[in-house]
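Colleague: Predicted coordinates and the sequence they were generated for:
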Amino acid sequence: MTRARKALIDLSSTSYYHLIARCVRRAFLCGEDEYTGKNFDHRRTWLVERIKLLSSVFAIEITAYAIMSNHYHLVVKVNRKQAICWSDNEVIARWYKLYKGSPVIDRQINGDALSEAELLLVSELVEKWRARLYDISWFMKNLNEYIAKEANKEDNCTGKYWEGRYKSQALLDETALLSCMAYVDLNPIRANVTNKLEESDFTSIKERIKHLQYSKESAKKSNQNNKTGYQAKQPKSLQQFGKTEHEHTLPFTLMDYLELVDWTGRHVHPKKKGYIPKSMPSILVSLKIEEAAWLDRVQNFGNHYGNFAGSRTVLRAHAAKNDVNWYKGVG
């Protein structure tokens, strides 16, 4: 049964969400159409660039992404606290980067004197825009409408480009977040598009690896200690890895995450060649995740959960909070 979006996105329960949008019929995001011979790889660049632009405007951080041939995955963090702290001028400046705005606010920007009623209207508009700037639905609406218009313009056609509304999964605990990120980053591996993480085009993990490699090379040229020279440097357009005690970062280290995804990919995708370490990554031990359970969760993440992802205990508690009997993934 389809649930209302407001029932699926509850920022009081979690800031992290897995989002999926799929093209309608035989529309392409990328790849080569065997019927027409056209190649659509450049559309993935559109999508990545638009995602990063919107993230710089909205209070929504990109945690992971993978752009496939006819669909894409995003893992995002909604930073409501950041949006609440923005000044009115900051909200207006951000909104105007994407939308036309309002005549009364245009007058205020130009220094015109406003009546008390007009000032009240300005305040109401700013608060409405502030709420929209940390709203996942507004983020996805802008993203999908932009890509649809560009694709239809290129194809010289009209009509729907996306298969209905986007799908969302609330990631209710650290294990759900970590396994979903790995699931997203391993999409090209599982689809047999490539067998190397560093060649998984248009994924967040390739972007992180490339940035790490560049930072290491820069550190060597500067004769700095390699570890301190590159560990702190990560792509600014993606949510940063840190440690549990760092409030605004992912509660894992970047190196642990890369090791974990590489290890998982070697097990999930048996055709991938390379050495498989006997010991589990330290991050699995620290989170008390069993090897078999972890592999099952990542490999079957898309089928194992519905609109909410997390441990059975967390899912049961969230279901009770929303006055439903159960969520997919429990029992």
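Modeller: Sure thing, it's come through.
Colleague: going forward, measure contacts between C-alpha atoms and count neighbours the same way
Modeller: Fine.
Colleague: Show me what counts as buried in the longest helix seen in the chain.
Modeller: For the chain, the helix with the greatest residue count under DSSP state H is helix 136-155. Along helix 136-155, these residues count as buried under the neighbour rule (16 or more other C-alpha atoms under 10 Å): 136-137, 139-140, 143-144, 147-149, 151.
Colleague: Who are the packing partners of it?
Modeller: In terms of contacts (3 or more C-alpha pairs under 8 Å, 6 or more residues apart in numbering; DSSP states H and E), helix 136-155 is packed against helix 42-57.
Colleague: Regarding residue 22, what is its secondary structure?
Modeller: The three-state assignment at residue 22 reads strand, by DSSP: H, G, I helix; E, B strand; the rest coil.
Colleague: What count of nearby residues applies to the nearest residue to it once chain neighbours are set aside?
Modeller: The shortest distance from residue 22 to any non-neighbouring residue, by C-alpha to C-alpha, 6 or more residues apart in numbering, is to residue 71 (4.1 Å). Residue 71: 18 surrounding residues under other C-alpha atoms under 10 Å.
Colleague: for residue 46, same thing?
Modeller: Per other C-alpha under 10 Å, the neighbour tally for residue 46 reads 16.
Colleague: for the one helix or strand residue 75 maps to, packing partners?
Modeller: Residue 75 belongs to strand 71-78 when assigned by DSSP states H and E. Applying 3+ C-alpha pairs under 8 Å, 6+ apart, one finds that strand 71-78 contacts strand 16-22, strand 60-67, helix 174-185.
Colleague: one more structure, for comparison:
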Amino acid sequence: MQRRGTLASATAGAAVALLVAGSAAAHSARPAGHPHPGTLTSQDIATAGTGSPHYRIPALTRTTKGTLLAAYDARPTLGDLPANIGVVLRRSTDGGTTWQPQQVIRKEAAPKGFGDPSLLVDRETGRVFVFYAASVNHGFFGSATGNDERDPNVLQADYSYSDDDGLTWKRRRITAEIKNPAWAGMFASSGEGIQLRRGAYKGRLIQQYAIRHGAATYAVSAYSDDHGATWRTGRPVGPGGDENKTVELSDGRVMLNNRRAPYRTVAYSSDGGVTYTPFEQDKELPDPANNGSITRFAPDVRATHPRARWLLFSNTATTDSRSNRTDRLS
């Protein structure tokens, strides 16, 4: 949980900002004050000192009903876990034009802390997951080995889930299911997980994690083929893993994109995220070792459609500083 940075909070917790692009579908019956289709607007949905001293690590998704959910850390300081951090959320039912009041997904008394949210929507059931790490005594680099779900020295793997579009939440701990006891620290990579749309593993839910094994760090996929009833992890890829994201390619493979300096590293899976090829540098994607994001532009189109091959990628495109926020289309 160290060295954490995000695209939307590069100003060290000053605000969590959201960009909202108007669309004809979202604004076909546009009330007064809504942006015109194609207009890019921005707003702060969480500001340091209002409700919490600091906010960091935003995640964003759209539910099956079209509701936007933005989850992020509410932090007493800018420090990572272990700290008395809480995971909070805001909802928008009008495409991001207005946002409902901030709600708490998970917060408990010190020294407990919960942080680095990653959202994942099961588009077959409508269930929304938000994965995060749970600490008492230690964060990623101090966590003990083992997967005892009651051990305060083990950084735990928790998630909350909602079956009513993010209005109410229940929670679950899956450390014993997904953490190899030989691993030390393990945390969900913040941002958004994926669900495979086609092929042999259609319907599979995949959430990325970073793990520490010995002195090295790796990336690994946690996956579920039964809508989250049970979870497993595949084979770690690395060393050199950190915050990482996956995206489903039009040919059915899963591509993993990993935080690394001076360039992002990538790996590929042909078995739905269970095993990956070794990391390779992508020299078209300079990176200062910061979080990033990758997604399909049109995830629902058929595999033969030209836009099935379009990918969107965002990061701070430099090799030595968290600056030059850049969005790319492949």
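Modeller: Cool, got the structure. Not measured: the values here are computed from a predicted model.
Colleague: TM-score for these two?
Modeller: Laid over one another, the chains give 0.27 as their TM-score (TM-score structural alignment, normalised by the length of the second structure), with 156 aligned residues with a C-alpha RMSD of 6.7 Å.
Colleague: Any buried residues in the strand holding residue 75 of the first structure, and which?
Modeller: Of all the residues in strand 71-78 of the first structure, those buried under the rule 16+ other C-alpha under 10 Å are 71-78.
Colleague: Can you check what angle separates it from helix 174-185?
Modeller: Counting by axes from the mean of the first three to the mean of the last three C-alpha atoms, to 10 degrees, strand 71-78 of the first structure lies at 150 degrees to helix 174-185.
Colleague: next helix or strand past strand 71-78 of the first structure?
Modeller: According to DSSP H and E, the helix or strand after strand 71-78 of the first structure is helix 80-85.
Colleague: Kindly reformat the helices and strands packed on strand 71-78 of the first structure as a markdown table containing distance to residue 53 of the first structure.
Modeller: As requested, those are exported to a markdown table (distance: least, C-alpha to C-alpha, whole Å):
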| stretch | distance to residue 53 of the first structure |
| --- | --- |
| strand 16-22 | 17 |
| strand 60-67 | 11 |
| helix 174-185 | 20 |
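Colleague: out of those, nearest to residue 298 of the first structure?
Modeller: Closest approach to residue 298 of the first structure among those is made by helix 174-185 (5.2 Å; C-alpha to C-alpha).
Colleague: which secondary structure elements does the closest one contact?
Modeller: Helix 174-185 of the first structure is packed against strand 60-67, strand 71-78, helix 291-299, helix 301-304, with contacts defined by 3+ C-alpha pairs under 8 Å, 6+ apart.
Colleague: Which neighbouring elements make contact with the helix or strand following the last one?
Modeller: Counting by DSSP H and E, the next helix or strand C-terminal to helix 301-304 of the first structure is strand 308-309. Based on contacts counted as 3+ C-alpha pairs under 8 Å, 6+ apart, the elements that strand 308-309 of the first structure packs against are strand 167-171.
Colleague: by how many degrees do the strand it packs on and helix 136-155 diverge?
Modeller: Going by the same axes, to 10 degrees, strand 167-171 of the first structure is angled at 140 degrees with respect to helix 136-155.
Colleague: so strand 167-171 of the first structure versus strand 16-22, what angle?
Modeller: Using the same axes, to 10 degrees, the direction of strand 167-171 of the first structure lies 160 degrees away from that of strand 16-22.
Colleague: buried stuff in strand 167-171 of the first structure?
Modeller: 167-171.
Colleague: helices and strands around that strand, which ones?
Modeller: On a contact count with 3+ C-alpha pairs under 8 Å, 6+ apart, strand 167-171 of the first structure meets helix 5-8, strand 16-22, strand 308-309.
Colleague: buried ones in the helix or strand just after the last one?
Modeller: Sequence-wise, the next helix or strand downstream of strand 308-309 of the first structure (DSSP H and E) is helix 312-321. Buried positions in helix 312-321 of the first structure, judged by neighbour count with 16+ other C-alpha under 10 Å: 314-316, 318.
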